[in-house]
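> from the sequence below, what's the structure:
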Amino acid sequence: MTGPATGSRPLTLLLVHGPNLNLLGERKPEVYGTTTLLDIEADVAAAAGARGAAVLSFQSNHEGAIIDFLHEHRRLANGVVINAGALTHTSVALRDAIEAVNLPVVEVHISNTHAREGFRHVSLIAPVCLGQVTGLGRPGYTAAVNLLLDHLAAPGAS
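Model (predicted):
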């Protein structure tokens, strides 16, 4: 795994959003609230920036594009915060990509996936992630960033 920043290069986190997250603020506000993707990206950039880290954000509705993004940025990044959306519950390919990039990854979900439909209770990516933050809404992203940065700052972290 990529370690903490060296020299003048700041830590870089990837913020990855899966299918339908481009519609945050419009789609099912009773479940996901009125926060937009831009709001979340600003929150994450502020939380990471306050701790000296940079963020590179990416959203796609296509599984292969997300996998390509992770592969292409694996040497630039120190860690990943990902809301894979519905791919969380269905994508073995995404699970394998997360494992293959060999970076610490925190899975995040706005809603409590365990309190929703049964098919949302299982995360295929959780076993290859550092941790999971679910059901905290917008603040869950800041919690995920802090969890990831705390992990990266720990002695011997990778």
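> okay, CA-based contacts and neighbour counts for the rest of this
Fine.
> now do the helices in this protein.
29-32, 37-50, 63-73, 87-90, 92-101, 139-153 (DSSP state H).
> got the buried residues for stretch 22-37?
Applying a neighbour-count criterion of 16 or more other CA atoms under 10 Å, the buried positions in stretch 22-37 are Asn22, Leu24, Gly25, Tyr32, Gly33, Thr34, Thr35, Thr36, Leu37.
> Ser123: which of the helices of the chain is closest?
Of all the helices of the chain, it is helix 87-90 that lies closest to Ser123, at 4.9 Å by CA to CA.
> hang on, the earlier thing: could you dump the helices of the chain to TSV with distance to Ile125?
As requested, the helices of the chain are arranged in TSV below (distance: least, CA to CA, whole Å):
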stretch	distance to Ile125
helix 29-32	21
helix 37-50	21
helix 63-73	13
helix 87-90	6
helix 92-101	5
helix 139-153	15
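> please give me the structure for this one as well, since I'd like to look at both together:
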Amino acid sequence: MHYLCLNGPNLNRLGKREPAIYGYETLADLELSLSEVAVAEGATIELKQSNHEGELIDWIYEAEDGEVDGIIFNPGAYTHTSVALRDAIAGVEVPVIEVHISNIHQRESFRHHSYLAPVCVGQISGLGLYGYEAALRTFLSKQKGQK
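As a prediction, this is how the structure comes out:
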């Protein structure tokens, strides 16, 4: 079982950017905690971050062509703007769970709409970095149920 965790724009600034909203944990902290969960469950996970929409799209297609069983995706602000990311997700068979650290539905009204949610298998919002672990555990439990 191999999973991919994608993080979009500004998430490379976790721990520094708006810590009152996003907390003080860093992307490196997230990678460590997700890797520990994956290893404990006999799986692997690869984390990637980009501020560039096209690179995120390329990684989604590479996941389809590779051995990726699921994508955990925090698209950041692209959630509310990117039809291109929505189309990429819709165009692959790899299941995607959309994750947001903050509760996007409690924030500015423009953040309430996700172009991606309708083509994802689920959305987790407002659980902090634990939302990523919840997404990984969801994929893991589904994989175990299929075997």
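> quick TM-score on the pair, please.
Aligned and superposed, the two chains score 0.95 in TM-score terms (TM-score structural alignment, normalised by the length of structure 2); 146 aligned residues with a CA RMSD of 1.2 Å.
> related to what we said a few turns ago, for Ser57 of structure 1, find the nearest of the helices of structure 1.
When these are compared by CA to CA, helix 37-50 sits nearest Ser57 of structure 1, at 7.1 Å.
> ok, the residue nearest in space to the middle of structure 2 to Leu32 of structure 2 distance?
Centrality entry for structure 2: nearest residue to the mean C-alpha point is Phe73, 1.8 Å, by CA atoms, centre = their mean. In this structure, Phe73 of structure 2 and Leu32 of structure 2 are 17 Å apart, going by CA to CA, to the nearest Å.
> which residues touch the nearest residue to Asn10 of structure 2 once chain neighbours are set aside?
In this structure, Asn10 of structure 2 finds its nearest non-sequential neighbour in Asn51, 6.4 Å apart by CA to CA, 6 or more residues apart in numbering. By CA atoms under 8 Å, 6 or more residues apart in numbering, the contact list for Asn51 of structure 2 reads Gly8, Pro9, Asn10.
> can you find the partner of the last one in structure 1?
If I follow you right, that is Asn10 of structure 2. Matched by TM-score structural alignment, Asn10 of structure 2 corresponds to Asn20 in structure 1.
> where's that match relative to Gly79 of structure 1, distance?
Taken as CA to CA, the span from Asn20 of structure 1 to Gly79 of structure 1 is 23 Å.
> now for the buried residues of stretch 22-37 of structure 1: which two are most distant?
Asn22 and Gly33 (13.4 Å).
> alignment lookup: Tyr61 of structure 2 to structure 1.
In structure 1, Tyr61 of structure 2 lands on His71 (TM-score structural alignment).
> neighbours of the residue nearest to its match when sequence neighbours are not counted, how many?
Leaving out its chain neighbours, the residue that sits closest to His71 of structure 1 by CA to CA, 6+ apart is Val101, at 6.3 Å. Using other CA atoms under 10 Å, Val101 of structure 1 is surrounded by 20 other residues.
> for Ala154 of structure 1, same thing?
10.
> and it, what pairs with it in structure 2?
With TM-score structural alignment as the criterion, Ala154 of structure 1 matches Gly145.
> that match: what's it in contact with?
By CA under 8 Å, 6+ apart, Gly145 of structure 2 has no neighbours at all.
> what's the match for Ala115 of structure 1 in structure 2?
By TM-score structural alignment, Ala115 of structure 1 lines up with Gln106.
> who's in contact with the nearest residue to that match once chain neighbours are set aside?
Leaving out its chain neighbours, the residue that sits closest to Gln106 of structure 2 by CA to CA, 6+ apart is His112, at 7.9 Å. Residues in contact with His112 of structure 2, defined by CA under 8 Å, 6+ apart, are His80, Ile104, His105, Gln106.
> need the residues you listed in CSV with distance to Cys120 of structure 2, can you?
Listed next are the contacts of His112 of structure 2 as CSV, based on distance: CA to CA, whole Å:
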residue, distance to Cys120 of structure 2
His80, 14
Ile104, 16
His105, 17
Gln106, 21
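> can you select the buried ones from the residues you listed in ChimeraX?
With 16+ other CA under 10 Å as the criterion, this ChimeraX line picks the buried residues out of the contacts of His112 of structure 2:
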select :104
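> quickly note the distance from the match of Tyr61 of structure 2 to Val108 of structure 1.
20 Å.
> who has more neighbours, those two?
Using other CA under 10 Å as the criterion, His71 of structure 1 and Val108 rank with Val108 on top: 30 against 14.
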